[in-house]
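Novice: could you work out the structure for the sequence below:
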Amino acid sequence: MKALILAAGRGSRLKEYTEDKPKSLLEINGRTLIERSILNLQKAGFSEVIIVTGYLHKLLEDFIVEKYSSFCKVVYNTDYTRGSGSSFICSTPYLEGEMVIIESDLLYDYRILERLAAQIGKNSMTLGHFNHGRDEVKIVLQDGKIQKAFWGNPDTKADGDWVGFTKLSSETTKELRNNLENTDPDQGKEINYEDFLFALIGKYDFEAIDVSDLPWLEIDNEQDYLNAKQVAEKIDQNFS
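Specialist: Alright, predicted model coming up:
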């Protein structure tokens, strides 16, 4: 199974820390976010990861080539300032087979990937609960399946929050690729990548994989980054 990591954005809410490096190169307890994701993917048995770079891409690419060139394929998104949809557009040729799509600012336990990889032939999104009072993608379930996913505020009624991992079956990956190929490139680059995924819900069944029992953290701002060390300690205890 392959993975796609979207690591092109600047991380403007962490400007103090990302002025001279991509967010995925932020170090937490001795390891960068991107390295932690790569190691998690290897431990969970993935065969390859495609990493979409953008902001200060050379720094990230040099790091990957030096340490993980046999496992990682790098794709440079020249239009990264236009939004996450631009990363999906440039990754289109690599979308095939069963895939897991991962946001690069996630600090997480590798067992999340194991749960997703076990969903052979199925589509799924991870379900958790944010407690930071910010807008997040809300998930609504019906008969055990994801009925819809949409952006909402902390008071929005939902069954949980999407944590930022998506598993696609081979059939659904093919549909996503067709959708991207049939989207006007300039228009597609202005669309959030999440919207391309949301469009698949309803046409295909999506399971909700509850990961609320495992340690994870999305690092969006300085407070998240300051909290990351404690979360990383829990994760590292389970990694060996």
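Novice: from here on, just use CA atoms for contacts and neighbour counts.
Specialist: Noted.
Novice: so what's residue 162 up against?
Specialist: By CA atoms under 8 Å, 6 or more residues apart in numbering, residue 162 lies in contact with 125-129, 136-139, 149.
Novice: could you do residue 160 as well?
Specialist: Residue 160 neighbours (CA under 8 Å, 6+ apart): 127-129, 138-140.
Novice: buried ones among the contacts of residue 162?
Specialist: 125-128, 136-139, 149 (16 or more other CA atoms under 10 Å).
Novice: what is the nearest of those residues to residue 44?
Specialist: Closest approach between those and residue 44, by CA to CA: residue 126, at 15.9 Å.
Novice: how about this one, so we can line them up?
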Amino acid sequence: MKAMIFAAGLGSRLKPLTDTMPKALVPIAGRPMLEYVILKLKAAGFMEIVINIHHLGEQILDFLKANGNFGLSIHISDERSLLLDTGGGVRKARSFFENSNEPFLVHNVDILSDVNLKELYESHLRGGAVATLLASRRNTSRYLLFDSDQRLCGWVNKDTGQVKPEGFHYDHSLYQEYAFSGIHVLSPAIFQLMDTLRWEGKFSIMDFYLATCRQINYSGYLAENLQLMDIGKPETLAKAERFLYQSIQ
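Specialist: Predicted structure coming up:
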């Protein structure tokens, strides 16, 4: 099985730590967050991984080399000349994935969770959607909206009232509200949908999903009791060690 780790972010919220190291190498309990994600993927059976790099990316290359790529086949999608955001990052890495019918899992480097990645991947295989998004019940201002068939229909910002896609009518009685986790499974068919001028260069994968969800089946893997932590902010670093001991299997 194949996966991609988004490790190219600037880590602006973690300054000044990220002045001298990439976000992916910020340590939690003495080990870089990238290591936790790699080992979680490996334990779930993902043996081929693409990692994108940008800010201080050479440090990630050195880290992987020093650890023998953790016994995995690891490829680098080099964005050091231009940071492409999540959608552009997926599109740039297409050569690693598109010549196969095999779906691939995408995982943000700054997310810790107790999700069973193998079960998520197998759910995608069974469901037949172009993408399957892990989403959970948690308090936030921004929600993905799924219908009764767990199909992605839209997005709402509860603070501002903004909705996506453009022209979408939000009726809270018709949709289930879940927060995106930063973990999803994509089928290679996704790349054909990106072959337009609109989806060249830098763009968000969520903007892509929401712009195309009326025509394309994107499914939700909807978790009611997911334990998840975004460790991209300073206030969560202190909590992350305890979270690891309690939640990561």
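Novice: circling back to that earlier point, could I get the buried ones among the contacts of residue 162 of structure 1 as JSON lines with secondary structure?
Specialist: Shown next, in JSON lines, are these (DSSP: H, G, I helix; E, B strand; the rest coil):
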{"residue": "125", "secondary structure": "strand"}
{"residue": "126", "secondary structure": "strand"}
{"residue": "127", "secondary structure": "strand"}
{"residue": "128", "secondary structure": "strand"}
{"residue": "136", "secondary structure": "strand"}
{"residue": "137", "secondary structure": "strand"}
{"residue": "138", "secondary structure": "strand"}
{"residue": "139", "secondary structure": "strand"}
{"residue": "149", "secondary structure": "strand"}
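Novice: of the residues you listed, closest to residue 213 of structure 1?
Specialist: residue 128 (8.7 Å).
Novice: map the closest one onto structure 2.
Specialist: Aligned counterpart of residue 128 of structure 1 in structure 2: residue 136 (TM-score structural alignment).
Novice: from residue 176 of structure 2, how far off is the nearest residue to its match once chain neighbours are set aside?
Specialist: Nearest non-adjacent residue to residue 136 of structure 2, counting by CA to CA, 6 or more residues apart in numbering: residue 223, 4.7 Å away. To residue 176 of structure 2, residue 223 of structure 2 is 12 Å away according to CA to CA, to the nearest Å.
Novice: what's the answer for residue 89 of structure 2, then?
Specialist: 29 Å.
Novice: which of these two has more neighbours?
Specialist: residue 89 (26 against 18; other CA atoms under 10 Å).
Novice: aligned counterpart of the more buried one in structure 1, please.
Specialist: Checking TM-score structural alignment: residue 89 of structure 2 goes with residue 87.
Novice: go ahead and confirm its match touches residue 9.
Specialist: No: judged on CA atoms under 8 Å, residue 87 of structure 1 makes no contact with residue 9 at a distance of 9.1 Å.
Novice: now do the shared contacts for the two.
Specialist: With CA under 8 Å, 6+ apart as the test, residue 87 of structure 1 and residue 9 both reach residue 80.
Novice: where exactly do the helices run in structure 1?
Specialist: 15-18, 33-43, 57-68, 84-91, 111-117, 170-181, 185-188, 193-198, 222-239 (DSSP state H).
Novice: so which of these comes closest to residue 215 of structure 1?
Specialist: Residue 215 of structure 1 sits nearest to helix 222-239 of all the helices of structure 1, at 6.3 Å, using CA to CA.
Novice: packing partners of the closest one?
Specialist: Applying 3 or more CA pairs under 8 Å, 6 or more residues apart in numbering; DSSP states H and E, we find helix 222-239 of structure 1 packed against strand 27-28, strand 106-108, strand 216-218.
Novice: residue 207 of structure 1 is in contact with residue 148, isn't it?
Specialist: No: between residue 207 of structure 1 and residue 148 there is no contact under CA under 8 Å: 11.2 Å.
Novice: same drill for the two, tell me which one is more crowded.
Specialist: More neighbours surround residue 207 than the other of residue 207 of structure 1 and residue 148, with 21 against 18 (other CA under 10 Å).
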